[in-house]
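Novice: Need the 3D shape of this:
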Amino acid sequence: MSQDDTGVVVSPTDWVARQARTYEESGGTEGTTINGVPCLLLDYRGRRTGQWRRTVLIYGRDGDDYLIVASKGGSDTHPLWYLNLEDDPQVRLRVETERFEARAETLSAEDKARVWPGLVELFPQYAEYQGKTERDIPVVRLVRTKG
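Specialist: Predicted structure coming up:
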């Protein structure tokens, strides 16, 4: 794992680390999509180390809020970033050129049912991922707190 200039540990997955560096180093003018779908940088605290970590995630919108999906490609386990958000919901985001703090909250089943069709329209693989696992894939709302 590598750290950026601010000491944030960047994802150990090569393509994610490259994209995260491009996104951050360009000030949010490059690396802002994955296959044409919008993505953001999520900085979160590791639940064991307290170290800030960074990943790149596709996002949707619900009003002023951002929505991210803890799909992990349809795996039967939650992604590590999601487990960390459950422990500490205070996060930092970069969405294009804007950087700000937010609070993460997992959507209720009712709210997920309302937004899920739009997320699948944005990124159709989400439906495939849900079909591959018995796990109910969480959708997380990111609500701006400051910045």
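Novice: Please count neighbours and contacts with C-alpha atoms only from this point.
Specialist: Fine.
Novice: Tell me the gap between stretch 117-129 and the middle of its chain.
Specialist: Centre-to-centre, stretch 117-129 and its host chain are 15 Å apart (C-alpha atoms, centre = their mean, to the nearest Å).
Novice: Quick check: buried residues in that stretch?
Specialist: Judged by neighbour count (16 or more other C-alpha atoms under 10 Å), stretch 117-129 contains these buried residues: 119, 122-123, 126-127, 129.
Novice: where do the strands sit along the protein?
Specialist: Secondary structure of the chain (DSSP state E): strands at 2-3, 9-10, 33-34, 37-45, 52-58, 60-62, 65-69, 90-95, 98-106, 139-146.
Novice: can you list the ones you listed in CSV and add mean neighbour count and distance to S75?
Specialist: Listed next are the strands of the chain as CSV, based on neighbours: other C-alpha atoms under 10 Å; distance: least, C-alpha to C-alpha, whole Å:
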stretch, mean neighbour count, distance to S75
strand 2-3, 14, 25
strand 9-10, 22, 22
strand 33-34, 15, 20
strand 37-45, 21, 20
strand 52-58, 22, 16
strand 60-62, 16, 21
strand 65-69, 20, 13
strand 90-95, 22, 24
strand 98-106, 17, 18
strand 139-146, 19, 15
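Novice: please give me the structure for this one as well, since I'd like to look at both together:
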Amino acid sequence: MSSPERAETPQGDARLPPRWFIRTAWVVHRALYRVSGGRLGLRHPTPAVWGMMRLHTVGRRSGKPRVAILAYVEDGDDLVTLAMNGWGDPPPAWWLNLEATPTASVDLPDGRRDVVAHAATGAERERLWAVYRTLNGGDDLDAHAALRSRETPVVVLSPAP
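Specialist: Purely as a prediction, here's the structure:
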């Protein structure tokens, strides 16, 4: 690796903006959602672009409500996201919260939905990872994933019973 933000892999050359830029983008996105009263910041996925949803979890240590805005794709009735932290190495807090308490809810452009989370494994993971590769910018997916020291979890959010 030539620097923390750049890795050369067989799949290509992955370049990420600096961490401060990624964190600022997250703050701006949340503010945009809040200031617009929820009218801006969420969207349904299309065949070429992922959607945006708000995930509501419970803090694994604090027990307090936590919210994160995440990209997702649809797989039948399931919503699928990647547990990455701006491609940083540590797992995102929302994923650690879901591992502790898999029940959660999501805000979508057309309303709230209760869900239960699990990490896709085996053939299911490979199939869903391949879906993300087909999206705009997905050609760099493997190169970006190679920046992490661990496999990026593919998280499936199924409708709660």
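Novice: Now render the buried residues of stretch 117-129 of the first structure as a markdown table, adding distance to H78 of the first structure.
Specialist: Converted to a markdown table, these look like this (distance: C-alpha to C-alpha, whole Å):
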| residue | distance to H78 of the first structure |
| --- | --- |
| L119 | 18 |
| L122 | 21 |
| F123 | 19 |
| Y126 | 14 |
| A127 | 16 |
| Y129 | 12 |
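Novice: Which ones among those lie within helices?
Specialist: 119, 122, 126-127, 129 (DSSP state H).
Novice: Tell me the one among these nearest to G74 of the first structure.
Specialist: G74 of the first structure lies nearest to Y129 out of these, by C-alpha to C-alpha, at 3.9 Å.
Novice: aligned partner of the closest one in the second structure?
Specialist: Structural alignment (TM-score structural alignment) places Y129 of the first structure against H144 in the second structure.
Novice: what's the answer for R45 of the first structure, then?
Specialist: Alignment note (TM-score structural alignment): R45 of the first structure maps to V58 of the second structure.
Novice: any idea which residue sits dead centre in the first structure?
Specialist: L57 (3.8 Å; C-alpha atoms, centre = their mean).
Novice: that older thread, close enough to count as contact, the match of Y129 of the first structure and A14?
Specialist: Yes. Here H144 of the second structure reaches A14: they are 5.4 Å apart, a contact under C-alpha atoms under 8 Å.
Novice: between these two, what contacts are shared?
Specialist: Common neighbours of H144 of the second structure and A14 are listed as A7 (criterion: C-alpha atoms under 8 Å, 6 or more residues apart in numbering).
Novice: one step back: farthest pair within the buried residues of stretch 117-129 of the first structure?
Specialist: L122 and Y129 (13.9 Å).
Novice: Now the helix ranked longest in the second structure: buried residues?
Specialist: Longest helix in the second structure by number of residues (criterion: DSSP H): helix 19-35. Across helix 19-35 of the second structure, burial judged by 16+ other C-alpha under 10 Å covers 30, 33.
Novice: Just the residues contacting it, thanks.
Specialist: Contacts with helix 19-35 of the second structure, where a contact means C-alpha under 8 Å, 6+ apart, come from 39-42, 69, 86.
Novice: if we go to 7 Å?
Specialist: Residues outside helix 19-35 of the second structure that contact it (C-alpha atoms under 7 Å, 6 or more residues apart in numbering): 39-41, 86.
Novice: Which ones among those lie within helices?
Specialist: Per DSSP H, the contacts of helix 19-35 of the second structure never map to helices.
Novice: Just give me the closest of these to D75 of the second structure.
Specialist: Taking the contacts of helix 19-35 of the second structure together and measuring to D75 of the second structure by C-alpha to C-alpha, the closest member is G41, at 21.4 Å.
Novice: The closest one pairs with which position in the first structure?
Specialist: Under TM-score structural alignment, G41 of the second structure pairs with G31 in the first structure.
Novice: do you know how far the nearest residue to that match once chain neighbours are set aside is from L57 of the first structure?
Specialist: In space, and not counting its chain neighbours, G31 of the first structure is closest to Y23: 4.7 Å by C-alpha to C-alpha, 6 or more residues apart in numbering. Relative to L57 of the first structure, Y23 of the first structure is positioned 12 Å away (C-alpha to C-alpha, to the nearest Å).
Novice: for E25 of the first structure, same thing?
Specialist: 17 Å.
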